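> okay, predicted coordinates and the sequence, questions at the end:
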Amino acid sequence: MLRTQFEEDLQNLHTQFSTMAQEVSDAVYKSVKAFIKHDKEIAYNVIENDVKINELEVQLEKKSLEMIALQQPVTTDLRIIITVMKASSDLERMGDHAVSIAKSTIRVKGNERILEVEEKISDMADAVKIMVDSVKDAYINGDLEQAKAIAQSDTKVNDYFNEIYDMCIKEMKENPETVVGGTDYLQVAGFLERIGDYVTNICEWIVYLKTGKILELNSNRDDLIS
């Protein structure tokens, strides 16, 4: 009977994590859409909804600690709970970066636009959103190989950042009126790159879940910062 309750609690953790991952994916998509379209209403919506993402993380952490204290799980069961706690913390930080992108939208006031850069940022955001959605599936299915493949795809996100950086620097040198807007573009691209890094982090927790080993899956990335 106790085991059945424990398994039910684990399933609830998985469901909550999946819900949180979907909320974060939506936040990333909407924040970039708001930035590209200069839509402050969508931006405010992303900021307001971050409360829900934070609450989901608190609930997951609280339930995880409760299960560890009361059930005293070992081996695989303990790894599952640790993975949920660590991965949900990464999701919460991803949500924070989506909020930062939304705040960039609200700050922007008629700056000189660089349409080619905006298009590239949109493509970068699409690549990041695919990573976020895929890592949710990899987690739910406990798919080790998919997790490794997602981590490798972060290289593409880093390449987008480098392209955007080069484009912005070139434009800012040639047209000083684009300096303020170009700086915003670089910030947003930086936030997206960080989100990709946190997805890679979750991939590493999936590997830990399945193998008990903590591996660095993408050695090219920078050290993570909150």
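Looks like it came in fine. Residues are numbered from 1 along each chain as shown.

> please make it C-alpha for all contacts and neighbour counts, starting now.
Noted.

> where's Lys213 relative to Arg93, distance?
23 Å (C-alpha to C-alpha, to the nearest Å).

> the two: who's more crowded?
Neighbour count, other C-alpha atoms under 10 Å: between Lys213 and Arg93, Arg93 has more, with 20 against 12.

> what about the helices in this structure?
Per DSSP state H, the chain carries helices over the ranges 2-37, 40-71, 75-107, 115-141, 144-174, 179-211.

> so which of the ones you listed gets nearest Asn220?
With C-alpha to C-alpha as the criterion, Asn220 lies closest to helix 144-174 of the helices of the chain, at 7.7 Å.

> next, the angle helix 179-211 makes with that closest one.
If you take axes from the mean of the first three to the mean of the last three C-alpha atoms, to 10 degrees, helix 144-174 sits at 170 degrees to helix 179-211.

> only the buried residues of helix 144-174, if you could.
144, 146-155, 157-158, 160-162, 164-165, 167-169, 171-172 (16 or more other C-alpha atoms under 10 Å).

> likewise stretch 11-18?
Leu13, His14, Gln16, Phe17, Ser18.

> mind listing residues that contact that stretch?
Outside stretch 11-18, the residues within contact range by C-alpha atoms under 8 Å, 6 or more residues apart in numbering are Leu56, Leu60, Lys63, Ser64, Val84, Ser88, Lys136, Ile140.

> list the residues that contact the last one.
Shown here is Ile140, whose contacts under the criterion C-alpha under 8 Å, 6+ apart are His14, Ser18.

> same check on the first one?
When contacts are counted by C-alpha under 8 Å, 6+ apart, Leu56 touches Gln16, Phe17, Met20.

> so the last one is in contact with Ile53, correct?
Right, Met20. Yes. With contacts counted by C-alpha atoms under 8 Å, Met20 reaches Ile53, the gap being 6.2 Å.

> what's the local residue count around Asn175?
Neighbours of Asn175 (other C-alpha under 10 Å): 11.

> distance check, it against Gly181.
Taking C-alpha to C-alpha, one finds Asn175 at 11 Å from Gly181.

> one more to weigh against that first structure:
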Amino acid sequence: MDITRDVHSQHISRQFNQELEALKTHLMTMGGLVEKQLKEAIIALAEGDSKLAAYVRDNDEAVNALQLQLDNECTRILARRQPAASDLRLVLAVIRATSDLERIGDEASKIARNAITLSESNEAVRGLIEVRHISDHVRHMLRDALTAFARFDTQLAVSVVREDELVDNEYSSAMRSLVTFMVEDPRSLSSVLNVMWILRALERVGDHADNLAEHVVYLVKGMDIRHSDADTLEQVNDENA
């Protein structure tokens, strides 16, 4: 059964309604924090701002705390309310989503650590154009995935899933370019390796944004689209028509 934005307001228990709404609100809060971390990690890299990078690195604990809070809220709802149908899917989707958001926070922290290393090396950094391009792409995916979750929008979620393949292609192209550059100039080995780690972190952010979008489809449609082909994704869109 599909769910809509209003389905969770139909419970007799006002307290249960509030608990479900709090889950969604707290998940969006966590998503907003992770978005901010990722944005600031990229700014720190581009501007050589080691102070901002250190702030992003150290602020990872705030994301971890929100994950623990949401996990506890979900556990309480499962134990006390024994939710079924769409309510159960909401709780499970939130549990899965918080795990992906926490890992995106970890990737932002990795970017920040590498940004510090690069800023301290005082070397010219190769690959920043590729980093900026892919970071814009995956940040857009993350924003759309969170919007899809907030709106129960499976059409937007499917568009995020489709974007992940494009990010993978961009990542592969950027890595080939950097490998070629290292071969031509072995002195750049250290800095290029740091940029490669940053690109890898961004590619993983795209994977986790893809996961978030898949959780939306599961939540709304009850469909597991992990490892699905193009026809299955098209079926989700057809059902929205």
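Arrived safely, thanks for sending. If you're wondering where the values come from, they're calculated on a predicted model, not measured in any experiment.

> which position in the first structure aligns with Leu146 of the second structure?
The alignment partner of Leu146 of the second structure in the first structure, by TM-score structural alignment, is Lys136.

> from the centroid of the second structure, which residue is nearest?
Ala209 (3.8 Å; C-alpha atoms, centre = their mean).

> residue in the first structure paired with that one?
Looks like Ala209 of the second structure aligns to Val199 there (TM-score structural alignment).

> what's the closest non-adjacent residue to Asp154 of the first structure?
Ranked by C-alpha to C-alpha, 6 or more residues apart in numbering and with sequence neighbours excluded, the top spatial neighbour of Asp154 of the first structure is Gly196, at 5.9 Å.

> can you pull the contacts of that neighbour?
So Gly196 of the first structure contacts Val128, Met131, Val132, Asp154, Val157 (C-alpha under 8 Å, 6+ apart).

> on that earlier part again, how far away is the match of Leu146 of the second structure from Gly142 of the first structure?
Distance check for Lys136 of the first structure against Gly142 of the first structure: by C-alpha to C-alpha, it reads 10 Å.

> what about Val28 of the first structure, how many residues close to it?
A count of nearby residues for Val28 of the first structure, using other C-alpha under 10 Å, gives 29.

> trace it over to the second structure, please.
In the second structure, Val28 of the first structure lands on Leu38 (TM-score structural alignment).

> what sits closest to its match if chain neighbours are left out?
Nearest to Leu38 of the second structure is Ala108, by C-alpha to C-alpha, 6+ apart, at 5.0 Å.

> what do you get for Glu118 of the first structure?
Nearest non-adjacent residue to Glu118 of the first structure, counting by C-alpha to C-alpha, 6+ apart: Ile36, 6.3 Å away.

> how about Ile106 of the first structure?
Lys40 (5.7 Å).

> give me the neighbour count for the one you found.
Count around Lys40 of the first structure with other C-alpha under 10 Å applied: 19.

> and Thr178 of the first structure? What does it align with in the second structure?
Per TM-score structural alignment, Thr178 of the first structure is aligned with Ser188.

> ok, the closest residue to that match other than its chain neighbours - contacts?
Nearest residue to Ser188 of the second structure, sequence neighbours excluded (C-alpha to C-alpha, 6+ apart): Met182, at 6.0 Å. Met182 of the second structure makes contacts with Ser188, Leu189, Val192, as judged by C-alpha under 8 Å, 6+ apart.

> which residue in the second structure aligns with Arg93 of the first structure?
Aligned by TM-score structural alignment, Arg93 of the first structure pairs with Arg103 of the second structure.

> its match and Asn240 of the second structure: what is the separation?
Relative to Asn240 of the second structure, Arg103 of the second structure is positioned 30 Å away (C-alpha to C-alpha).

> quick one: map Lys16 of the second structure onto the first structure.
Small correction: residue 16 of the second structure is Phe, not Lys. Checking TM-score structural alignment: Phe16 of the second structure goes with Phe6.

> its match contacts Gln72, doesn't it?
No. Counting by C-alpha under 8 Å, Phe6 of the first structure does not reach Gln72; the two are 10.4 Å apart.

> among these two, which residue is more densely surrounded?
Between Phe6 of the first structure and Gln72, counted using other C-alpha under 10 Å, Phe6 has the larger neighbour count: 16 against 11.

> which residues does that one contact?
Phe6 of the first structure is in contact with Met67, Gln71, counting by C-alpha under 8 Å, 6+ apart.

> that one and Leu70 of the first structure, how far apart?
Going from Phe6 of the first structure to Leu70 of the first structure by C-alpha to C-alpha gives 10 Å.
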